[in-house]
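Participant: Sharing a model prediction with you, sequence too.
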Amino acid sequence: MFTTYKEALEWIHARLRLGIKPGLKRMEWMMERLGNPEARIKAVHIGGTNGKGSTVTFLRSILQAGGYTVGTFTSPYIEQFNERISVNGKSISDEDLLKLANIIRPLADELEETELGGPTEFEVITAMSFYYFAEVNKVDIVLFEVGLGGRFDSTNIIQPIASIITNIGLDHTNILGNSYEEIAFEKAGIIKEKTPIFTAAKHPGARRVIEEQAEKRQAPLYRLNQEFSITAHRTLANGEMYTLTTEFQIMEQLEISMLGKHQTENAALAVVAAQYLTQNGSIVVTEQAIRSGLKHAYWPGRFEIVSENPLIIIDGAHNDEGITALVDELSTRYADRSLHIVFAALKDKKLDQMISKLDQIASQISFVSFDFPRAAEAKDLFMISTSQNKIAVEDNWGDYLDEVIKSIEPNSVLVITGSLYFISEVKPYLFKFSKNTIISL
């Protein structure tokens, strides 16, 4: 039995050694022992490659504005581990996390002795979230973000009232497949019988797979640029504005405070899902709640301006699609400024295209390593780059950032990007700077 939060967290993290073990049998085994708490939760399931966390945030904010108590299960975390299990944006307490760890630990030990083997870190956290929302802190609705893929993801034992699949990209190809179609098939595994599915998938092959799986399961399907569409997009100084047309309503001049045209698509998914669920009586949200929720939605580490003077942006662009969105946004907003990009990544990503796109816009690009089992070495990233102004930082990235921030020119932008695991280390580090300088922390 754990007696402290620190002990519980160390046990959870130690399970990373088990790696990724796709499949639902271990989750089903644990849930049966716990009396199937996942069956007592009203849930929305959110999968896809990019934009899952942002879509969760938009929908949570809309539902909160409508008066609901909303649980969320997300990954990875940016500032604190506890934020992975939250209620109305407030992270689970250390005390409750300790309680949950002591409930799940005996099951994990028992499971270890079976032919199924012990649960992974993600399976343990998922099991904790199910029990938490069903027994410890009951809420009106829970938004579950898929960890990896969908079909065999540990969250996929739920029976949601709606499922959402954001855009599909070539990520985790060593596990999910090498084509858009193969990856889409895994993502589409969250589609349930006669349960509505909302998607912003753009690749024709990926969309076709989702359409086929929705038809097979008789699931009502809502697709970006078909059943709902975005028009009249305008970039604002502190967000985006657009018109959303759905079969339920036309909403003009919707505003979001999260930056980037791609965020209008994530917001649109949240809105059309909320409209559908209101129509069928699962929830009730008004137009005012939708507008207010969108405007106040905030998700850390996604094109987030953490300092205005000097201008510092952090963005968890950890795959090709994410980098493309980042490059487009930087080119639109800061075409007249020099860009110093600091990049760190996981070594199992497709790095060549990501780095090539950053090379094209960076006045200077620096590659750093960080303390994570799958992190790429700075020198390896450096070798991929073709930039004439590249630097490999082999030692402490924190000391390097200190130097860079002190020397930023007035017309320059410092962009820190790459792995979300890296961003989760960088953002708290920036607390050391004056609060008069660093904002939005």
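Facilitator: Yep, it's here. Numbers count the residues shown, from 1 in each chain.
Participant: all contacts plus neighbour counts: C-alpha atoms, from now on.
Facilitator: Fine.
Participant: who touches stretch 131-151?
Facilitator: The list of residues contacting stretch 131-151 from outside it, by C-alpha atoms under 8 Å, 6 or more residues apart in numbering, reads 34, 37-38, 40-48, 52-53, 56, 60, 68-75, 87, 100, 122, 153-156, 176, 183, 186-190.
Participant: put this beside the first:
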Amino acid sequence: MRYKEALKDLMSLTDFGIISNNNTAKKRRYDLNRIIKFSSLFGNPENSSPNVHIAGTKGKGSTAVFISSILETEGYKTGLFTSPHIHKLTERIQIGGKEISKTKFSKSFYEMWPDVQQYNEQNPNNRITLFEFLTILAFYIFDKENTDINVIEVGLGGKLDSTNILTPHISIITSISLDHTRILGNTLQEVALQKSGIIKPNKMTVIAPQKPEVLKIIKEVCEEKNNQYIAIQESCEITPIKKSKDFQTYILDSEFGKNSLTIPLLGDYQIENSATAFIAAKLLQKSNFPISDLSIENGFKETYWPCRLEKVSNEPLIILDGAHNPYSIEKMI
């Protein structure tokens, strides 16, 4: 196994997530041409299976895991790509609810690595970055594993994110607030336009609850691109029923009927995230992905997503959460 060696080689690539807050970021070329060209070396694996594509400021990962759990419960072989990781890099790439092994990661890594080196040697001023490589690596692995469907979380923004080379079956926009303003813009409207960049013509979009000015922009983009869309705050009614330290239950009243749903993730925002996932599952159901209500209910109950208002001790009560901007901290509290 060459996992440690693979990590060392991976870290030799530019990590845009680190440099994005300094002057080096201003010198980078912001477009998708580089990763489109790079992906073509591997046969464009990003479209080997249908994709659910998720952008937003908060709730992307939770929504992705809710959807992935539903699909897996129904029996679909599901690829899941999220970021960042908590303990191990392999957490970012999951199949069937389990992170890929270090052996599988290393094998695929070194099948691709010679092409990475050659590409960067030939393009010294426009090299493939760490996240770009990880994105194509995930698609490459999903392609090799013949996944039925993939759930893909945007890394940063949307319009120019590495994941945005895919063609989505469904796009999802989760809660939007100000974050990464040096890159995405200083206003909610600018950020909303960047996030809405994942919306593609003639597809379907689910919009999580948003501030009015944000919702207006997302809906305009959907209409411009002839998207069928469902905005949770306009089309659904959510009624909390029961909350405890271990789960919460609510009623979701939508065009698909009234459903009693129980989730193990805590916080009002997780109700919104799961409601968004529910609507996405229903749209999948209408488009050649049969999913039973029982699979949705059980998929929700089986969802696990660490460090999201996660209780790790009762005595004393200790809760872990990854809130990292003012809006998310306010929501958590």
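Facilitator: That came through, no problem. Quick caveat: nothing in here was measured; it's all calculated off a predicted structure.
Participant: Next, the TM-score between them, please.
Facilitator: Overlay of the two chains. TM-score (TM-score structural alignment, normalised by the length of structure 2): 0.93; 322 aligned residues with a C-alpha RMSD of 1.5 Å.
Participant: Going through the contacts of stretch 131-151 of structure 1, which ones are buried?
Facilitator: 34, 37-38, 40-48, 52-53, 56, 60, 68-75, 87, 100, 122, 153-156, 176, 183, 186-190 (16 or more other C-alpha atoms under 10 Å).
Participant: Which members of the residues you listed occur in helices, if any?
Facilitator: Lys52, Gly53, Val56, Arg60, Leu100, Phe122, Leu176, Ile183, Glu186, Lys187 (DSSP state H).
Participant: Which pair in those residues has the greatest spatial separation?
Facilitator: Leu100 and Ile183 (32.9 Å; C-alpha to C-alpha).
Participant: can you give me the strands for the stretch 51-200 of structure 2?
Facilitator: Listed in chain order, the strands of the stretch 51-200 of structure 2 (DSSP state E, counting those that start in this stretch) span residues 51-55, 78-81, 93-95, 98-99, 149-153, 170-173.
Participant: Can you tell me which of those is nearest to Val214 of structure 2?
Facilitator: Taking C-alpha to C-alpha, strand 170-173 is the member of those nearest to Val214 of structure 2, at 10.6 Å.
Participant: Check which helices and strands that closest one sits against.
Facilitator: strand 51-55, strand 204-207, helix 268-285 (3 or more C-alpha pairs under 8 Å, 6 or more residues apart in numbering; DSSP states H and E).
Participant: At which residues are the strands of the stretch 201-333 of structure 2 located?
Facilitator: 204-207, 228-231, 237-243, 248-254, 257-263, 310-313, 318-320.
Participant: so the first one aligns onto which residues of structure 1?
Facilitator: Under the alignment (TM-score structural alignment), strand 204-207 of structure 2 falls on residues 196-199 in structure 1.
Participant: Phe269 of structure 1 pairs with which position in structure 2?
Facilitator: In this structure residue 269 of structure 1 is Leu, not Phe. Match for Leu269 of structure 1 (TM-score structural alignment): Thr276.
Participant: same question, Glu38 of structure 1
Facilitator: Per TM-score structural alignment, Glu38 of structure 1 is aligned with Glu46.
Participant: Ok, Glu182 of structure 1 next?
Facilitator: In structure 2, the residue matched to Glu182 of structure 1 (TM-score structural alignment) is Glu190.
Participant: who touches Cys307 of structure 2 in this structure?
Facilitator: Here Cys307 of structure 2 is in contact with Leu320, Asp321, Gly322 (C-alpha under 8 Å, 6+ apart).
Participant: List buried residues within those.
Facilitator: Buried among the contacts of Cys307 of structure 2 (16+ other C-alpha under 10 Å): none of them.
Participant: and those residues as JSON lines, adding distance to Asp148 of structure 2?
Facilitator: Below are the contacts of Cys307 of structure 2 laid out as JSON lines (distance: C-alpha to C-alpha, whole Å):
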{"residue": "Leu320", "distance to Asp148 of structure 2": "33"}
{"residue": "Asp321", "distance to Asp148 of structure 2": "32"}
{"residue": "Gly322", "distance to Asp148 of structure 2": "30"}
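Participant: Pick the one among those closest to Trp113 of structure 2.
Facilitator: Gly322 (32.1 Å).
Participant: Grab the nearest non-local neighbour of the counterpart of that closest one in structure 1.
Facilitator: Correspondence of Gly322 of structure 2 to structure 1, assessed by TM-score structural alignment: Gly316. Distances taken as C-alpha to C-alpha, 6 or more residues apart in numbering put Leu420 closest to Gly316 of structure 1, at 4.7 Å, once the chain neighbours are dropped.
Participant: wait, the one you found sits on Ala317?
Facilitator: Yes: contact criterion C-alpha atoms under 8 Å: Leu420 of structure 1 and Ala317 qualify, at 7.4 Å.
Participant: in stretch 207-224 of structure 2, what counts as buried?
Facilitator: In stretch 207-224 of structure 2, counting by 16+ other C-alpha under 10 Å, buried: Ile207, Ala208, Pro209, Gln210, Val214, Leu215, Ile217, Ile218, Lys219, Val221, Cys222.
Participant: Excluding covalently adjacent residues, which one is nearest to His169 of structure 2?
Facilitator: Asn51 (5.3 Å).
Participant: That should have said His262 of structure 1, apologies.
Facilitator: Nearest to His262 of structure 1 is Ala325, by C-alpha to C-alpha, 6+ apart, at 6.8 Å.
Participant: Quick check: the aligned residue for the one you found in structure 2?
Facilitator: For Ala325 of structure 1, the residue aligned by TM-score structural alignment is Lys331.
Participant: which of Leu420 and Ala317 of structure 1 has more neighbours?
Facilitator: Comparing Leu420 of structure 1 with Ala317 by other C-alpha atoms under 10 Å, the one with more neighbours is Ala317, at 27 against 23.
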